[in-house]
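Student: I would like the atomic coordinates for the input below:
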Amino acid sequence: MMKEELLQAIEVGKPVLLVTAIGYIVGIVEAKGELIRLNDVYINCVSASRVNRFSRGLAVNINQVIGMQLLSKSEKDEMIGGWKAYVAPTAG
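Tutor: As a prediction, the model looks like this:
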């Protein structure tokens, strides 16, 4: 996906899944440009088998994005819940 296509598809205020070399990033788009600013961010770091949360937000360089998927709020919540269950199946 080209940078221009990515920026056109992403909507400010909407949930998005970004695929990067480090893992999968889910958050709410706060601003878009060379840096995609997200808030309420979760990163599924596949190689480390852990999910990290960045409640204060995170900026992702658009050049680091391999792919993306627009999400509904319920899809975002289901995805994060699935990640947490996979990484820590006994967590409540």
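Student: Going by C-alpha atoms from here, please, whenever you check contacts or count neighbours.
Tutor: Will do.
Student: In the lengthiest helix in the chain, which residues are buried?
Tutor: In the chain, taking DSSP state H as the definition, the longest helix is helix 73-87. Within helix 73-87, the residues scored as buried using 16 or more other Cα atoms under 10 Å are 76, 80, 83-84.
Student: structure for this one too, so we can compare:
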Amino acid sequence: MTNFSSEQVKEKVVSVLKNYIDPSNKEKEFSMEASLDELGLDSFKAIYLLLDMEEEFQIQIPDSMLSPEIFASPKALQTAIESILAG
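Tutor: You can find the predicted model right below:
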């Protein structure tokens, strides 16, 4: 797997996530602790977000990780991806 620094993972997560959040939040700097719900992510968008994250990082997110916690915030998503990348 490709090695990414924590900062690179964060940048990629934010970049992909901006395609799925409420347009009124796109230009704003949002907190990594912000609720993805509040940023406009719904369950339908979450599916496509995961697919795009898998493609971006060339990973597969295991079913065991698919829980509401992974979608709590951008930071939670980043942490999940970093744990997968770490193997």
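Student: After superposition, what is the TM-score?
Tutor: Remark: TM-score between the superposed chains equals 0.29 [TM-score structural alignment, normalised by the length of structure 2]; 36 aligned residues with a Cα RMSD of 3.7 Å.
Student: residues touching Q78 of structure 2, list them.
Tutor: Neighbouring residues of Q78 of structure 2 by Cα atoms under 8 Å, 6 or more residues apart in numbering: 9-10, 13.
Student: in structure 2, which spans are helices?
Tutor: 6-17, 23-26, 43-57, 74-86.
Student: deepest of those, which one?
Tutor: For the helices of structure 2, the largest average neighbour count (mean count of other Cα atoms under 10 Å) is found in helix 74-86, namely a mean of 18.
Student: sorry, back to before: elements contacting the longest helix of structure 1?
Tutor: In terms of contacts (3 or more Cα pairs under 8 Å, 6 or more residues apart in numbering; DSSP states H and E), helix 73-87 of structure 1 is packed against strand 15-20, strand 24-31, strand 50-54.
Student: Report the angle between it and strand 50-54.
Tutor: Orientation of helix 73-87 of structure 1 against strand 50-54 (axes from the mean of the first three to the mean of the last three Cα atoms, to 10 degrees) gives an angle of 130 degrees.
Student: and the angle for helix 73-87 of structure 1 with strand 24-31?
Tutor: Here helix 73-87 of structure 1 runs at an angle of 150 degrees relative to strand 24-31 (the same axes, to 10 degrees).
Student: coming back round to it: now the helices and strands packed on helix 73-87 of structure 1 in JSON lines, with mean neighbour count and distance to L38 of structure 1?
Tutor: Below are those laid out as JSON lines (neighbours: other Cα atoms under 10 Å; distance: least, Cα to Cα, whole Å):
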{"stretch": "strand 15-20", "mean neighbour count": "22", "distance to L38 of structure 1": "9"}
{"stretch": "strand 24-31", "mean neighbour count": "22", "distance to L38 of structure 1": "5"}
{"stretch": "strand 50-54", "mean neighbour count": "15", "distance to L38 of structure 1": "9"}
